[in-house]
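Q: Okay, predicted coordinates and the sequence, questions at the end:
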Amino acid sequence: MVGITTLQEGLELAKTRMLDLVEISGNVVPPVCKVLNFGKYKYEITKKAQEAKKKQKVVEVKEIKLRPNIAIGDFNVKLNNAKRFVSDGNKVKVSLFFKGREIAHEDVGLGVIEKFKAESAAFSKVEVDVKKEGKQLSVIIVPK
């Protein structure tokens, strides 16, 4: 801690110690500067940024595809997969596809989606409710 000095005094001090005068915070009056090795300072900043990036969790959106006439065993497998995805902290998009003239019986597909929502309510909550996109119905569930 040297205190408030002029720019020339700061540069001289850095030069005598064979170091650099680095501006730490320039938006205050007077600007805050340090006498240090700039290469080492830059290396430490990049290391801190890498550590912060490493600790971030990226939330993925996993997709589970259903059919209107899905068997109960297959339904339970899909439900268990959704449970595993949600427990890992990911979002799950549950899509129900209609092929051909199955779209005429949209109520059957809606029943399957509603059953999936009811079964998954124990471990998740609905973020985006049922919406129709062309020949598919979809819902997005997230961890509680």
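A: Received the coordinates, thanks.
Q: contacts and neighbour counts: CA atoms only from here.
A: Will do.
Q: Mind naming the longest helix for the protein?
A: Taking DSSP state H as the criterion, the chain has its longest helix at helix 38-55.
Q: The strand or helix carrying E23: which residues count as buried?
A: Using DSSP states H and E, E23 maps to strand 20-25. For strand 20-25, burial by neighbour count (16 or more other Cα atoms under 10 Å) applies to D20, L21, V22.
Q: Rebuild the residues you listed as JSON lines, extending it with distance to L110.
A: Formatted as JSON lines, those follow (distance: Cα to Cα, whole Å):
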{"residue": "D20", "distance to L110": "68"}
{"residue": "L21", "distance to L110": "67"}
{"residue": "V22", "distance to L110": "63"}
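Q: For E102, which non-adjacent residue is spatially closest?
A: Nearest residue to E102, sequence neighbours excluded (Cα to Cα, 6 or more residues apart in numbering): P68, at 7.9 Å.
Q: That neighbour in helix, strand or coil?
A: coil (DSSP: H, G, I helix; E, B strand; the rest coil).
Q: Skip the chain neighbours and tell me the closest residue to K65.
A: Per Cα to Cα, 6+ apart, closest to K65 is S95, 4.8 Å.
Q: which other residues reach stretch 9-22?
A: For stretch 9-22, the surrounding residues in contact (Cα atoms under 8 Å, 6 or more residues apart in numbering) are C33, K34, V35, L36, N37, F38.
Q: Quickly find the element holding V139.
A: strand 136-143.
Q: Tell me the gap between that strand and the middle of its chain.
A: 17 Å (Cα atoms, centre = their mean, to the nearest Å).
Q: Okay, buried residues for that strand please.
A: For strand 136-143, by 16+ other Cα under 10 Å, it's Q136, L137, S138, V139, I140, I141, V142, P143.
Q: could you dump those to CSV with distance to V130?
A: Formatted as CSV, the buried residues of strand 136-143 follow (distance: Cα to Cα, whole Å):
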residue, distance to V130
Q136, 10
L137, 6
S138, 5
V139, 5
I140, 8
I141, 10
V142, 14
P143, 17
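Q: another one to put next to it:
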Amino acid sequence: MANSFPYAGGGRPGSYQRRNVDPFAAIRRNHRIKVPQVRVISPEGKQLGVLDTPKAINLALENGLDLVEVAPNATPPVCRIMDFGKYVYEEQKKHTHSKSTASKIKEIEFSARIAENDFFTKLRHAEQFLSHGNKVKLRLKFRGREMAHTEIGFNVMKRAVIELAGMGHPDADPKLIGRNIHVMLSPLPVNKRKPKFHVPGEDDIEEDDEAPENVSSPAEA
């Protein structure tokens, strides 16, 4: 009977190739370790010396753990006895948290005729978000007849970008979309950040871990 499954090799046009998306699949452990001897590290980090691989595997399994290859290019390869499932869980947890933090966007809203003190308060909030590694979206909303003088709004946004240059850089020039001007700021590397308005630890805004932050004053609501 002919095989009804698509051919999985050779990269032939129209062929189906299963892609392994598990980043931990390449890590050899237990009976997948084929070299005759390995250098073994205990769960506590203690050097156990060079052992025959079958003996090292049995030592790990007897303790309900796994023998995991951590330095495959060493001679002999270095393996550690550990709970591999727990290790994978912790690594995935760290990756998820890192990804969530990196993708967080905070929003600061301005108005075309914003008062000077409100303007600097918003810059302080923007600097705080940038100091935490968040991207910051600056948005200026025109009201009523203010659309007849959009240059006023652009001047406010350009000034804000200049004032925040010590903490973040614009991904693109400010753009008018509908009745709003938008510009996205990305944080500078930590060692290059120079806050002008925000003192770390002083009057920090409590951040919502899930929703974007929209900072606006009562007068602009």
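A: Happy to help now that I have it. Nothing here was measured: the structure is a model prediction, and the numbers come from that model.
Q: Past the strand holding E23 of the first structure, which element shows up next along the chain?
A: Immediately after strand 20-25 of the first structure, counting by DSSP H and E, sits strand 32-36.
Q: Touching that next one from outside, list them.
A: Here strand 32-36 of the first structure makes contact (Cα under 8 Å, 6+ apart) with G10, L13, A14, L19, D20, L21, V22, E23, I24, S25, G26.
Q: tell me the angle it makes with strand 20-25.
A: Between strand 32-36 of the first structure and strand 20-25, the angle comes out at 150 degrees (axes from the mean of the first three to the mean of the last three Cα atoms, to 10 degrees).
Q: May I ask you to confirm that the residue nearest to E102 of the first structure is in contact with I103?
A: No. P68 of the first structure is beyond contact range of I103, at 9.4 Å (criterion: Cα atoms under 8 Å).
Q: Helices of the second structure, start to end?
A: 53-62, 84-102, 116-131, 150-163.
Q: Now mean neighbour count and distance to Q37 of the second structure too, for these, in CSV please.
A: Output for these, formatted as CSV (neighbours: other Cα atoms under 10 Å; distance: least, Cα to Cα, whole Å):
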stretch, mean neighbour count, distance to Q37 of the second structure
helix 53-62, 17, 5
helix 84-102, 12, 20
helix 116-131, 20, 49
helix 150-163, 17, 60
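Q: To N214 of the second structure, which of those helices lies closest?
A: Closest to N214 of the second structure of these, according to Cα to Cα: helix 116-131, at 10.2 Å.
Q: Which part of the first structure matches the closest one?
A: Aligned by TM-score structural alignment, helix 116-131 of the second structure corresponds to residues 72-87 of the first structure.
Q: mean per-residue distance, that stretch to the second structure?
A: Aligned to the second structure and superposed, stretch 72-87 of the first structure gives a mean residue distance of 0.4 Å (mean Cα distance after the TM-score superposition for the first structure).
Q: what comes into contact with that stretch?
A: Against stretch 72-87 of the first structure from outside (Cα under 8 Å, 6+ apart): K62, I64, L66, K91, V92, F116, E119, S120, F123, S124, V142, P143.
Q: Count residues in the vicinity of the equivalent of K175 of the second structure over in the first structure, would you?
A: Taking TM-score structural alignment, K175 of the second structure has K131 as its aligned residue in the first structure. Applying other Cα atoms under 10 Å, we find 13 residues neighbouring K131 of the first structure.
Q: L13 of the first structure now?
A: 16.
Q: how much space between it and E51 of the first structure?
A: 33 Å (Cα to Cα, to the nearest Å).
Q: mind checking how far E133 of the first structure is from K93 of the first structure?
A: In terms of Cα to Cα, E133 of the first structure sits 13 Å off from K93 of the first structure.
Q: ok, those two, which is more surrounded?
A: For E133 of the first structure and K93, the more surrounded residue by other Cα under 10 Å is K93, and the numbers stand at 19 against 10.
Q: how much space between that one and E60 of the first structure?
A: Using Cα to Cα, we find K93 of the first structure at a distance of 10 Å from E60 of the first structure.
Q: now S87 of the first structure
A: According to Cα to Cα, S87 of the first structure and E60 of the first structure sit 12 Å apart.
Q: Overlap of the contact sets of these two?
A: Listed contacts common to S87 of the first structure and E60 are nil; contacts here mean Cα under 8 Å, 6+ apart.
Q: Of the helices of the second structure, give the one that comes closest to I41 of the second structure.
A: Nearest to I41 of the second structure among the helices of the second structure is helix 53-62; the distance by Cα to Cα comes to 9.8 Å.
Q: still on that earlier bit, so between P68 and I103 of the first structure, which is more surrounded?
A: Comparing P68 of the first structure with I103 by other Cα under 10 Å, the one with more neighbours is P68, at 20 against 16.
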